[in-house]
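coordinates only, sequence not included:
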């Protein structure tokens, strides 16, 4: 039996001090609700969108285990402004497996973006970037993912331990169903220290200062033979100065 390690949860009031001290912070679901000022019902209303994610057609490892959509926003304070649908781009130095190409994923749907909780989520994560780097317009990319156990294994981060080339990364665990694995690992970008833990609670959160840490999630496998399993997440990345690929980065 595989051992799991409990997440190092912090209180919402300690979110920014913890993030500044160690480069990452973890909130449980109650902490996320308190931080966002949202009810559990408001967050659950987002979840049906994960049943409508098309396959990722760009996986270079030949896998069929990932489904996703993609959307982009400019955030200024509480103003969350969608931008025209665009490709997702990462340089090869941040994603050795899929970097260097413009990937056109299916856009987000109104079933997700029309929920009242949606702009609040985006504005709150952008505000963290503002607290760390100073007020400015923020360029946010939203990625709802489903990793499933098609073929017996699913890889949340097939590129391995990495940075995303942004200022802040937020990883919300939306759901886990009939799986084992999926351990989060966070390491200092320029030092020896790291932590490992498994997010299991729906709407718990791992928040990362991308300049200071690298991260990965271990593969998932079915909990019971013959029963499909999956892991749903919402990944938000926030960057100052423009989207990756627009400024030569």
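Now that the structure is in, tell me what you want to look at. These numbers were taken from a predicted model, which means no experiment stands behind them. Residues are numbered from 1 along each chain as shown.

could you use CA atoms for every contact and neighbour count after this?
Noted.

so how far is the helix or strand hosting residue 185 from its chain's centroid?
Using DSSP states H and E, residue 185 falls within strand 184-188. From the chain centre to the centre of strand 184-188 is a distance of 14 Å (CA atoms, centre = their mean, to the nearest Å).

this is the other structure I want to compare:
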């Protein structure tokens, strides 16, 4: 733990849903997540391998070139996970003042990633959590694979600032931090003063957010050394009832 960082408020996975109900968010240890997914380190590594082939995000309105990403959409119903035809990512301005109102056509996730058995298992497990929170139903899931880098000196994981996503649950998997400082996660009550701040460092630790109750952001990252490229890899899943957000 770095001296100036706040201790991440990890929750035992057995109390994850209870903590979500109480606080609007829950943070799970990587070892608990791996056991929950019944996944080996090699299986999780096969998922993360796709992050080395992420195209640049061409839609950044701040003019930055620090974000690479892919995007695919799924319907999750119990153990059944179905990839839907490729579609644009769209958010209303109400939830994303910077990039809302735009149809953003990102490249889809790699077929070899989506075909991994652990990938469907991962989507189904998170689906169980949101069903425990909001009732069982089909969930409309958008998967975002992000790499934020320091090629321009600074990278912004959430250039839109503190926000909600307009969904029922947000799941943020930390996958990798390389040669960076910063990237502090901040979670605040949407309708109150309470908040938490901490830095995700464990690969495959998981932050779950009840999107109606909290807003969230991640602070910018900078390189530890001006001579070395740094990056921060995350997988972000959003679960929404009654359909995808559409323009």
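That came through, no problem. Only a predicted model underlies this, so the values are computations on that prediction, with no experimental measurement involved.

superposed, what's their TM-score?
The TM-score (TM-score structural alignment, normalised by the length of structure 2) is 0.97; 246 aligned residues with a CA RMSD of 1.1 Å.

any buried residues in stretch 28-40 of structure 2, and which?
28, 29, 30, 32, 33, 34, 37, 39 (16 or more other CA atoms under 10 Å).

what stretch of structure 1 does it fall on?
Aligned by TM-score structural alignment, stretch 28-40 of structure 2 corresponds to residues 27-39 of structure 1.

where do the helices of structure 1 begin and end?
Using DSSP state H, the helices of structure 1 run over residues 15-22, 29-36, 40-44, 110-113, 117-133.

now do the same contact list for residue 62 of structure 2.
Contact partners of residue 62 of structure 2, counting by CA atoms under 8 Å, 6 or more residues apart in numbering, are residue 159.

before we move on, back to that, elements contacting the strand holding residue 185 of structure 1?
Secondary-structure packing of strand 184-188 of structure 1 (3 or more CA pairs under 8 Å, 6 or more residues apart in numbering; DSSP states H and E): strand 194-197, strand 213-217.

most tightly packed of those?
Burial of those is given as mean neighbour count (mean count of other CA atoms under 10 Å); strand 213-217 ranks first at a mean of 21.

now the helices and strands packed on strand 184-188 of structure 1 as TSV including distance to residue 77 of structure 1?
Shown next, in TSV, are those (distance: least, CA to CA, whole Å):
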stretch	distance to residue 77 of structure 1
strand 194-197	32
strand 213-217	26
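
among the ones you listed, which is nearest residue 159 of structure 1?
strand 213-217 (8.5 Å; CA to CA).

what's the average distance of that closest one to structure 2?
The superposed strand 213-217 of structure 1 is, by mean CA distance after the TM-score superposition for structure 1, a mean 0.2 Å from where its aligned residues fall in structure 2.

so how far is that strand from its chain's centroid?
The answer for strand 213-217 of structure 1 is 11 Å, by CA atoms, centre = their mean.

contacting residues for the most centrally placed residue in structure 2?
When CA atoms, centre = their mean is applied to structure 2, the residue found nearest the centroid is residue 236 (2.1 Å). By CA under 8 Å, 6+ apart, the residues touching residue 236 of structure 2 are 143, 144, 145, 146, 170, 171, 172, 173.

farthest pair within those?
146 and 170 (14.4 Å).

contact partners of stretch 181-189 of structure 2?
Here stretch 181-189 of structure 2 has contacts from 24, 157, 194-200, 213-224, using CA under 8 Å, 6+ apart.

hey, where'd the strands end up in structure 2?
Per DSSP state E, structure 2 carries strands over the ranges 25-28, 67-77, 80-83, 139-149, 169-178, 180-182, 184-189, 195-199, 206-210, 214-218, 221-223, 231-240.

residue 95 of structure 2 is nearest to which of the ones you listed?
strand 214-218 (10.0 Å).

let me see the contact set for residue 69 of structure 1.
53, 54, 105, 106, 107, 108, 143, 144, 145.

how do those look in structure 2, which are kept?
Retained in structure 2 (both residues aligned by TM-score structural alignment, their matches' CA atoms under 8 Å) from these: 53, 54, 105, 106, 107, 108, 143, 144, 145.

so the third one sits against residue 59, correct?
Translated: residue 105 of structure 1. No: at 11.8 Å, residue 105 of structure 1 does not count as touching residue 59 under the criterion of CA atoms under 8 Å.

who has more neighbours, these two?
residue 105 (21 against 14; other CA atoms under 10 Å).

tell me how far the more buried one lies from residue 170 of structure 1.
From residue 105 of structure 1 across to residue 170 of structure 1, the span is 19 Å (CA to CA, to the nearest Å).

equivalent analysis for residue 130 of structure 1, please.
The value you get for residue 130 of structure 1 to residue 170 of structure 1, if CA to CA is used, is 14 Å.
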